[in-house]
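*Asks:* this one's structure only:
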């Protein structure tokens, strides 16, 4: 839907049709895999479950957060985990003339084939406020109902501009527990991208990425904490093991525990890799 992604156009009707097909395709994959349940086969999906926070408790801000959550979170979680799209979501698509098309049996397929496990990609929260300016896009976008809000006292990654809010892991886990049947879930992506990591290279040639260690430590602590609170979380994966290619920014921002030299293709451990090995070997975070 965003014109920053290939094919670089803003067409909400086509975008929501693609979203629907992704959810339908997942349900068909679940249907196939569940034939082998007796063999222990399970199937899941990964989502960018970004928590939505309202600027204030004022009713217009809360309403803005409601709609942001409807389009960014419930659009996927409800069909994946409850087998149906939110009624309000369908009403909004019809209202704005971007309702997806479907065949007889498609919605029943989604209803009858829900995933067994959920992967959550989390990097930053979304904070919103009620619109204070006129919506100026020519076609519908969820921002019709809200504007993004930057919390002044936030922690943030200055290279990406993203807020750092590790406590969101708690909110994610408790929502899965309380609203979605406490399905087994895991953190499928979590990490911090930094541009120009050469500035953190020590005299021995290693990148001392203490900022990454701090980021991962705090998010992992909250993952363990929400598990102790009864949320059915069973794992945590770092994004990423090695510096990787981004669809938008190539190798501009580095996420890896392992450095990739683009000229020699050499892989070199960063400080964070040694730290991560230490805590996994010990089975605890200091």
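*Replies:* Sure thing, it's come through. Just so it is clear, the structure is predicted and the values come from calculations on it, not from any experiment.

*Asks:* only C-alpha atoms for contact and neighbour calcs from this point on.
*Replies:* OK.

*Asks:* where do the helices of the stretch 101-250 of the chain begin and end?
*Replies:* According to DSSP state H, counting those that start in this stretch, the stretch 101-250 of the chain carries its helices in the segments 106-112, 168-179, 210-228.

*Asks:* want to throw those helices into JSON lines with mean neighbour count and distance to residue 54?
*Replies:* Converted to JSON lines, the helices of the stretch 101-250 of the chain look like this (neighbours: other Cα atoms under 10 Å; distance: least, Cα to Cα, whole Å):
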{"stretch": "helix 106-112", "mean neighbour count": "18", "distance to residue 54": "31"}
{"stretch": "helix 168-179", "mean neighbour count": "19", "distance to residue 54": "13"}
{"stretch": "helix 210-228", "mean neighbour count": "18", "distance to residue 54": "21"}
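
*Asks:* okay, pairing it with this:
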């Protein structure tokens, strides 16, 4: 039996662009996704879950089903339509109303400042490859601290820097849809970490009562064949890029020798490099001692086999199991043929990877203070019959991952909460609306909400705290 702490947060996670809809009303500025999705012509960020208008309904459901924390993000372009300059007061007021409703319902808001949605004006100037965007982000964050700092206790600078940078420049599944530009990916990751560091220092200088941290997507890398030296090296290299680089910058303020030499070697494969300014090192080191918490997003782990062929990527965006291909020249190929269950989108269901990652953080970065599991969940093709949704596989997924969390807590890792991705069904960046994660089913035509079987299970868990 696993018992979770009495003060544990049982949360649901959302993101502005994936949930709010209302992308072109009340003065909101455009983001690159608006243009990209229109060009792709497959699906739109409107209406998403219409959270912009229906958040009172979702928060009422949250209260009813035992959810005491919610991740929301502020859409930067709803506050500053161009990313800087003129303020959109309607956007400012919306987030006041949303945060106030959270408190009225007894739900703690965890507020993310950037969740994949840089304003299009800044995106078109290079996004975070342009260092001016760093300063615009810090100014935007400062405005939010001043505006909402008396009512928000938990702030998150960035959600999944790796996903943003890799999606934009390695995998080609985010705008500007470039592939295998590892120099741009690493430079973007570095620059966003500098923006994080400057924002953390700004927050601490204001002496606000709240806490601030960052969210990384962390997925353990394992050698496909533990007896193969090449596979073990491939897994280590891929791990440095996906996990260690960002964790080093977060908690040490600089890359360790292993990280630095590995990153340099990967970039040199294509005669690439990236730029680090001396001031960057100073601010990163200063902020490394100031993070109040780390958010861990975990969905799967990856088994890596050495690969020296040409770069190959095939994204499974439809839920057609077995269609994913990820192979990176000189690094590794992701394998899926182990005796491990996986979702229809080829994501391995491997709770042990979460446990291993949590133990690793506590051992490798002992200056961490506490951890929240800020996203974890299962994309599933929910079947809606007679206004009921039996999503037992999702319940099984959550239970086993929370058991891994409980085991890590028993080993001494400080973990204070778990946020299921997602609170309600939302728009998915690469999958549109056919991949559902929520506790609450959304009929995207009528915008009606229906609690799933998992919602009733989650409610009981939040009351009893026993797995």
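*Replies:* Ah, there it is. Please read these numbers as outputs of a predicted model, since none were measured by experiment.

*Asks:* quick one: TM-score?
*Replies:* Once the chains are overlaid, their TM-score stands at 0.90 when taken by TM-score structural alignment, normalised by the length of structure 1; 275 aligned residues with a Cα RMSD of 1.8 Å.

*Asks:* circling back to that earlier point, make a markdown table out of the helices of the stretch 101-250 of structure 1 and add distance to residue 281 of structure 1.
*Replies:* Converted to a markdown table, these look like this (distance: least, Cα to Cα, whole Å):
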| stretch | distance to residue 281 of structure 1 |
| --- | --- |
| helix 106-112 | 41 |
| helix 168-179 | 23 |
| helix 210-228 | 15 |
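
*Asks:* looking at these, which is nearest to residue 194 of structure 1?
*Replies:* helix 210-228 (8.8 Å; Cα to Cα).

*Asks:* superpose on structure 2 and give me the mean offset of that closest one.
*Replies:* Mean deviation of helix 210-228 of structure 1 from its aligned counterpart in structure 2 after superposition (mean Cα distance after the TM-score superposition for structure 1): 0.8 Å.

*Asks:* what's that helix packed up against?
*Replies:* With contacts taken as 3 or more Cα pairs under 8 Å, 6 or more residues apart in numbering; DSSP states H and E, helix 210-228 of structure 1 sits against helix 168-179, strand 233-236, helix 271-282.

*Asks:* distance to residue 254 of structure 1 for the ones you listed - can I get that in TSV?
*Replies:* Putting these into TSV (distance: least, Cα to Cα, whole Å) gives the following:
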stretch	distance to residue 254 of structure 1
helix 168-179	22
strand 233-236	19
helix 271-282	13
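
*Asks:* quick check: next helix or strand after the top helix by length along structure 1?
*Replies:* With DSSP state H applied, the helix covering the greatest number of residues in structure 1 is identified as helix 12-33. Tracing the chain C-terminally past helix 12-33 of structure 1 and defining elements by DSSP states H and E, one meets strand 44-47 next.

*Asks:* in structure 2, what range does that following strand match?
*Replies:* Using TM-score structural alignment, strand 44-47 of structure 1 corresponds to residues 213-216 of structure 2.

*Asks:* which one, of the helices and strands packed on helix 210-228 of structure 1, ends up nearest to residue 249 of structure 1?
*Replies:* When these are ranked by proximity to residue 249 of structure 1, the top entry is helix 271-282, at 22.4 Å, counting by Cα to Cα.

*Asks:* can you check which part of structure 2 that closest one sits on?
*Replies:* On the basis of TM-score structural alignment, helix 271-282 of structure 1 is assigned to residues 453-464 in structure 2.

*Asks:* ditto for stretch 116-130 of structure 1
*Replies:* Mapped onto structure 2 using TM-score structural alignment, stretch 116-130 of structure 1 covers residues 292-306.
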